[in-house]
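Provided below are the primary sequence and the corresponding predicted coordinates.
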Amino acid sequence: MNVRRLVLFVPLVVVVGLGAFLYQRLDDDPYARDSALLSRPFPEFSLSTLSDPQSRLDASLLKGQVSLVNVWGEWCPTCKHEMPQLLDLASRGVHMVGVDYKDTRAKGRQFLEEFGNPFSVNLFDPDGTLGFDLGVYGAPETFLVDAEGVIRYHHTGYIRPEDVRDVILPTLERIAEPATNAASTPDEEASS
């Protein structure tokens, strides 16, 4: 008789355990995931720009200055909502590179005309090859790249105004510091 009662409680224990596990996960950000590329060089690529099909740019584009790389597409409704934040960052002097992902040139150009163009250059990735190498599974996704071309931060999804204030700007300042300190070191050595 006692074995029967124990068997009746097994489903209850399983349901309670599963419920507790799911309850703990409610606060998890579904977009939060670590990129396998953090602290690694930006993937090599050779792509044309959105404006010029004859041009070819490669990863050297991301060396020499801190850059924000934003993967976007005209087909992406969330990309439209984050554009004010990207325009704000551009107005603050942030070097921004866009990656028009799985799009057409005409639609990409139309999107930028309608919502603004914060990017110093837009790479055209119609087949998603660079997106694949970056591990992108949708748009928008954003990468902060240091002056050596190394990925230092990855943001999945929409950049909200508080993300700019609390994460993007502080991270940009932090990764720009080593370049500033390295640039000032030779002067300090000369004065000693």
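Perfect, thanks for sending it. What you see is a predicted model, and the numbers here were worked out from it, not measured in a lab.

switch to C-alpha atoms for all contacts and neighbour counts from now on
Fine.

Am I right that residue 96 sits in a strand?
Yes. According to DSSP: H, G, I helix; E, B strand; the rest coil, residue 96 belongs to a strand.

residues touching it, list them.
67, 68, 69, 70, 90, 118, 119, 120, 121 (C-alpha atoms under 8 Å, 6 or more residues apart in numbering).

Of those residues, which belong to helices?
Counted as lying in helices by DSSP state H, out of these, are residue 90.

tell me which of the contacts of residue 96 is nearest to residue 188?
Nearest to residue 188 among the contacts of residue 96 is residue 67, at 26.8 Å by C-alpha to C-alpha.

Who wins on neighbours among the contacts of residue 96?
Most neighbours among the contacts of residue 96, by other C-alpha atoms under 10 Å: residue 68, with 26 neighbours.

mind listing which of the contacts of residue 96 are in strands?
67, 68, 69, 70, 121 (DSSP state E).

wait, which of those is closest to residue 149?
Checking the ones in strands among the contacts of residue 96 against residue 149 by C-alpha to C-alpha gives residue 67 as the nearest, at 8.5 Å.

Please compare the first structure with the one that follows:
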Amino acid sequence: MSTPATSDEQPGRRRWLVALPLVGFLAVAALFLLRLYGGDPSKIPSALIGRPAPQTTLPALEGLANNGVPVPGLDPAAFKGKVSVVNVWASWCVPCHDEAPLLTALAKDTRLQIVGINYKDSPDNARRFLGRYGNPFSMVGVDANGRGAIEWGVYGVPETFVVGRDGTILYKMVGPVTPANLDSVLKVEIEKALKARP
């Protein structure tokens, strides 16, 4: 026969029962934060890897020229036959300013083409941005409403893709191109794409 709980046992048990949901919530929150911030954001997988680049046509950045010739907008047909680096950028994006000189230097590699998608930007600011850092892009598509970025599966600017000669997306970098990841990651992926058989 059990004895009734003493008055000292009841409050301690109640406190534990009241605290149990809070302990559970804190454990779930800690797990969520660990998954959210514990990994490398540049390694977020993309459902588009191994698939054809989106057939998104975007208009040219009005008034942008290279040696007096207007720079064309984004034409998906231009991916065929060339290894392409597609960079989604905006003048209001702080990391885009940091990566711009690196992309300009990368554009000197004549084995590939660098394509820009200008995301939700004003044309004047976009032209000023390219005037300040140089224009590495052989094409600049204006994505004024963000629809093109959605089709490319962009999480946020900047993001960079490597597209193979057959128009297939081979790699996606989330976040800015930096001096560290340019050589150790992006150029490695570009070389793989250049060596791949068409």
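Here it is on my side, so go on. These numbers were taken from a predicted model, which means no experiment stands behind them.

Kindly indicate which of the ones in strands among the contacts of residue 96 of structure 1 lies nearest residue 140 of structure 1.
For these, the nearest to residue 140 of structure 1 is residue 70 (6.9 Å; C-alpha to C-alpha).

how far away is that closest one from residue 3 of structure 1?
60 Å (C-alpha to C-alpha, to the nearest Å).

tell me the contacts of the residue most central in space within structure 1?
In structure 1, the residue lying closest to the centroid (C-alpha atoms, centre = their mean) is residue 142, at 1.6 Å. Taking C-alpha under 8 Å, 6+ apart as the criterion, residue 142 of structure 1 is in contact with 68, 69, 70, 71, 154, 155, 156, 157.

counterpart of it in structure 2?
Alignment note (TM-score structural alignment): residue 142 of structure 1 maps to residue 160 of structure 2.

Quick check: closest non-adjacent residue to that match.
residue 87 (4.4 Å; C-alpha to C-alpha, 6 or more residues apart in numbering).

That neighbour corresponds to which position in structure 1?
By TM-score structural alignment, residue 87 of structure 2 lines up with residue 70.

Identify the residues contacting residue 190 of structure 2.
Counting by C-alpha under 8 Å, 6+ apart, residue 190 of structure 2 has contacts 83, 162.

Map it onto structure 1.
Match for residue 190 of structure 2 (TM-score structural alignment): residue 172.

cool, and residue 104 of structure 2?
With TM-score structural alignment as the criterion, residue 104 of structure 2 matches residue 87.

got a list of what the residue lying closest to that match once chain neighbours are set aside touches?
Spatial nearest neighbour of residue 87 of structure 1, excluding adjacent residues (C-alpha to C-alpha, 6+ apart): residue 118 at 4.9 Å. Residue 118 of structure 1 makes contacts with 86, 87, 89, 90, 96, as judged by C-alpha under 8 Å, 6+ apart.

Tell me how far residue 118 of structure 1 lies from residue 171 of structure 1.
19 Å.
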